[in-house]
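Peer 1: Everything below, folded, please.
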Amino acid sequence: MHLHAPTIMTLMSGIALLSVIALGLEWRRSRLPALGWWALGYSLLVGSLALMLLLKDAQNFLALGVGSMLALAVYAVMLHGCRVHVERRPSLWLFLPPLTWFLLWCLHWQPMTLAESFAERRAFFSAAVALYCLGTVPLFWSRRNGLQAERWLAIAFGGHAVVYCIRLIASLNGGAVNEPAMDDGLLIAQMFEGTLFTVVSAALFLSLAREMTERRLAAASQTDFLTGVDNRHAFFDKAGALLARASPPAALAVLDLDHFKAINDRHGHAFGDEVLKLFARIVAADLAPGELLARTGGEEFALLLSGQTPVEAADRLRLLGQRFSQASTLVLQVDPPATFSAGLVAANRATELESLLQIADTGLYRAKHLGRNRVEIMAGIEPHRLLARPDGDDPATRRPEAANAA
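Peer 2: Got it, this is the predicted structure:
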């Protein structure tokens, strides 16, 4: 079967249109901002190819001037979308090459014959596309977040850049003087590569979006919806691994807000939610790498501190308690100021996490029994002693109203 450029351009425009639809539908589902930019990029590709196909015989201002400008804008918009994806600052300089092309076409190339301007046009276009693709590669390749599609996108854009670098070298070396015919073998090969790149890049963008959506859903399943910190399930997943890797000392704490039921009764549950969020923000802001905070239920939180003995951790918790009390008064006008109690234990990889939490929980109830707004450090306790609270309060037999009164 004999192929010529218009046939391949028609195929590429159809693929680009399908890519627009697929990316648009994925954007409606996931609302990832980068998807909108990538869909716009393929829309510009459809427009560029349509102009060149409809006006291929005229070889006029719109086909070569505006059509080629749109083709360059495709890569500018795609690179912008990639920067949005990796949370880089937007740059208007990305759109300079399409505008430069249009100005050069109006002032320099349009009055020339097509043969005279072809080598210069191809050199400029090839250089611009190669730079766009090379600018995309490090955005994806340098990422270390486990998204496989990012690595493959870096490879795809890198390969596309190599093709346009070869085109640039051929243009600068005078490898082509005249406009190629529509059935020229080199042109057909280049357009095949462009069609393949369109298919592969669109598929990888979709794959990347789905990977991100899955990761976002997984993160949501391990995040407390109210405070934004980890939930109990996430704490057990992460804390065990951190303790296995961490070198001592380390400390595990169980924290509980004092008189939280009274705050809810006096100010309402919405206000109580704000107190919980304020507490989580203050503690989370103090965390170092390798430390964990999780809301384990109600007004109770678990905290894993690395590189600190229980005594050092207790001093740190007392400072956090002062900050929380001051902030509750200044920010939320809580009167009397909100406080918390905590139980602390030295954490180590030899003791099961559940047992460590039970020991720290025993310290928490001791702190409550001794007057609240304090930190109690616990030494190792035999497992059978964990069944009884120091104040005789067993969490398995507590009435709901008694639990809330804590």
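Peer 1: can we go C-alpha only for contacts and neighbour counts from here?
Peer 2: Will do.
Peer 1: what's the helix ranked longest in the chain packed up against?
Peer 2: Counting by DSSP state H, the longest helix found in the chain is helix 185-221. Applying 3 or more C-alpha pairs under 8 Å, 6 or more residues apart in numbering; DSSP states H and E, one finds that helix 185-221 contacts helix 5-30, helix 33-54, helix 148-172.
Peer 1: looking at those helices, which is buried most?
Peer 2: Using mean count of other C-alpha atoms under 10 Å, the stretch among the helices and strands packed on helix 185-221 with the greatest mean number of neighbours is helix 33-54 (a mean of 22).
Peer 1: For the comparison step, fold the sequence that follows:
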Amino acid sequence: MHMSLSTLYAIGLGTLTMAAAMTLWERRFHAGRSQALTFWAGGFASLVVGCALLILRDTLPRLVGFGFANLFIIGGYVLLLAGSLPFAGLRLPRFLVGFLLALAPVWLVIGPTLPDATWHALSGLLVALCCLALALVFAKFRPAAAVRTDRLVVTVFGLHGLVYLLRVPVIPLLAWQGREAALDLAALITMFEGVLFSMAAPMALLSLAREENRVELQHASETDFLTGLDNRRAFFAKAEAMVQAPAQLVLFDLDHFKSINDRHGHETGDEVLRIFARVAKERFGADDLVARVGGEEFAALLPGAGPDDAISALNAIAWRLRREARAGTRLTQDVTFSAGLASLPAGASLTAGLNMADRLLYQAKTKGRNRIEREAASSSFAPADTETSAA
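Peer 2: Okay, here's the model as predicted:
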């Protein structure tokens, strides 16, 4: 089946129109990326206008049919690039924006006077540079570990940029050789690839925004909003896998925390919680799990650590907490905590370990608070598979 260039332009026009509409609609659901999505929607809309002018180019003055058409198309790619830069913590430099704005009228004046092959080569070079720069942005972009769609964006825009980069020497060469049939074939191939790009580009960009949003929501659901530590849900989810190796399990409770809230206000109490969370997170290792599991109750799981290591860390935390709580709040009394420390052998039941640490924490409170109660590993820690089989 023969497909004309005009038909491909019409298909591209339709897919780009849908891309602009979908991106603008998606903007409502991504507050953190609304600017990027606005630029992307504007970029696709600009490509729509450019394609429409190219379809009508034979009925329009050359300045409009070719000049403005190329300007809108190149502007569309620039907007797509501008919307992508924030993902890498960048933005379009002002001098480059000024240069492009100054170049636009020059392009409109000089462009229509150039031979078609030269015009196509120059505009293709600008498109290639925009696409390859966008691919480079996402190649350097370091998203959350769970985000993988950035690779798709790199592939889509990288291939599109390479196609247009290949056009730069090929089109003038074919024109110089007078190979009209080859030029027509090159135009069809380029436009066919353009139609594929008009479908793949919005899918890749919107998938990236959605996946990033999903990862952020998942992270928020597993993070305590006040302290930035893992919350109770995340602690249990992660700890189940970590207890397959020997570990130390600690439950903390800040002493007399209610009186701090009652006497000094919840703002001071919140600051005490943040200070404790920061001190504990900094003192424990990168492989340790620290979470806020209740109002003033925290938990820590230290894989591979021994009881003495855990006690040394807890003493250091207690000392820093007293010092930094006085420096960071209006409190005149020391902020202390009680802790229960349970040693877990490999494969121990997390529930049994938490029960033991909770009993030890209760003992620390009844013995006057501001202390650590510990108990060595014992037979009461039944491996998880043994418990399951016994049940």
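Peer 1: Quick check: TM-score for this pair?
Peer 2: The TM-score (TM-score structural alignment, normalised by the length of the second structure) is 0.82; 374 aligned residues with a C-alpha RMSD of 3.3 Å.
Peer 1: any chance of the helices and strands packed on helix 185-221 of the first structure in JSON lines, with distance to residue 91 of the first structure too?
Peer 2: Supplementary listing: these in JSON lines, determined by distance: least, C-alpha to C-alpha, whole Å:
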{"stretch": "helix 5-30", "distance to residue 91 of the first structure": "22"}
{"stretch": "helix 33-54", "distance to residue 91 of the first structure": "14"}
{"stretch": "helix 148-172", "distance to residue 91 of the first structure": "19"}
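Peer 1: Which one, of those helices, ends up nearest to residue 241 of the first structure?
Peer 2: helix 148-172 (23.6 Å; C-alpha to C-alpha).
Peer 1: Give me the contact list for that closest one.
Peer 2: The list of residues contacting helix 148-172 of the first structure from outside it, by C-alpha atoms under 8 Å, 6 or more residues apart in numbering, reads 119-120, 122-124, 126-127, 129-131, 133-134, 136-141, 143, 176, 190, 194, 197, 200-201, 204-205, 207-208, 211.
Peer 1: can you check stretch 348-363 of the second structure too?
Peer 2: With contacts defined as C-alpha under 8 Å, 6+ apart, stretch 348-363 of the second structure is touched by 239-240, 243-244, 249-253, 338-344, 372-375, 380-384, 387.
Peer 1: Now the buried members of these.
Peer 2: Burial of the contacts of stretch 348-363 of the second structure was assessed by neighbour count (16 or more other C-alpha atoms under 10 Å); the buried members are 239, 243-244, 249-253, 338-344, 372-374, 381-384.
Peer 1: Which ones among those residues map onto strands?
Peer 2: Taking DSSP state E, the ones among these that sit in strands are 249-253, 338-344, 372-374.
Peer 1: Tell me how far residue 240 of the first structure lies from residue 357 of the first structure.
Peer 2: As judged by C-alpha to C-alpha, to the nearest Å, residue 240 of the first structure and residue 357 of the first structure stand 12 Å apart.
Peer 1: er, residue 306 of the first structure I mean
Peer 2: Taking C-alpha to C-alpha as the measure, residue 306 of the first structure and residue 357 of the first structure are separated by 16 Å.
Peer 1: Have a look at the two and say which one is more surrounded.
Peer 2: Set side by side, residue 306 of the first structure and residue 357 show more neighbours around residue 306, with 23 against 20, by other C-alpha atoms under 10 Å.
Peer 1: pretty sure the more buried one is in contact with residue 291, am I right?
Peer 2: Yes: proximity of residue 306 of the first structure to residue 291 meets the contact threshold set by C-alpha atoms under 8 Å, at 6.0 Å.
Peer 1: What mean distance separates the strand or helix carrying residue 260 of the second structure from the matching residues in the first structure?
Peer 2: Secondary structure from DSSP states H and E places residue 260 of the second structure in helix 257-264. Following the fit onto the first structure, the mean deviation recorded for helix 257-264 of the second structure is 1.8 Å by mean C-alpha distance after the TM-score superposition for the first structure.
Peer 1: Show which residues not belonging to that helix make contact with it.
Peer 2: Taking contacts as C-alpha under 8 Å, 6+ apart, the residues outside helix 257-264 of the second structure that touch it are 266-269, 296, 331.
Peer 1: Find the nearest non-adjacent residue to residue 17 of the first structure, please.
Peer 2: residue 46 (6.3 Å; C-alpha to C-alpha, 6 or more residues apart in numbering).
Peer 1: Tell me the counterpart of the one you found in the second structure.
Peer 2: Matched by TM-score structural alignment, residue 46 of the first structure corresponds to residue 48 in the second structure.
Peer 1: Residue 132 of the first structure now?
Peer 2: Match for residue 132 of the first structure (TM-score structural alignment): residue 130.
Peer 1: Show me what the helix or strand where that match lies is packed against.
Peer 2: According to DSSP H and E, residue 130 of the second structure maps onto helix 116-140. Other elements packing on helix 116-140 of the second structure under the criterion 3+ C-alpha pairs under 8 Å, 6+ apart are helix 69-84, helix 149-177.
Peer 1: how does it look with 10 Å?
Peer 2: In this structure, helix 116-140 of the second structure packs against helix 69-84, helix 94-110, helix 149-177, with contacts taken as 3 or more C-alpha pairs under 10 Å, 6 or more residues apart in numbering; DSSP states H and E.
Peer 1: Next, format those as a markdown table and append distance to residue 226 of the second structure.
Peer 2: Putting those into a markdown table (distance: least, C-alpha to C-alpha, whole Å) gives the following:
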| stretch | distance to residue 226 of the second structure |
| --- | --- |
| helix 69-84 | 31 |
| helix 94-110 | 38 |
| helix 149-177 | 30 |
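Peer 1: hmm, which of the contacts of helix 148-172 of the first structure are the buried ones?
Peer 2: Buried positions within those, assessed by neighbour count (16+ other C-alpha under 10 Å), are 119-120, 122-124, 126-127, 129-130, 133-134, 136-137, 139-140, 194, 197, 200-201, 204-205, 207-208, 211.
Peer 1: Surely residue 338 of the first structure is in a strand?
Peer 2: No: assessed by DSSP: H, G, I helix; E, B strand; the rest coil, residue 338 of the first structure does not belong to a strand; its assignment is coil.
Peer 1: Now do the helices in the stretch 301-406 of the first structure.
Peer 2: In the stretch 301-406 of the first structure, helices defined by DSSP state H, counting those that start in this stretch lie at 310-330, 353-369, 400-405, listed in chain order.
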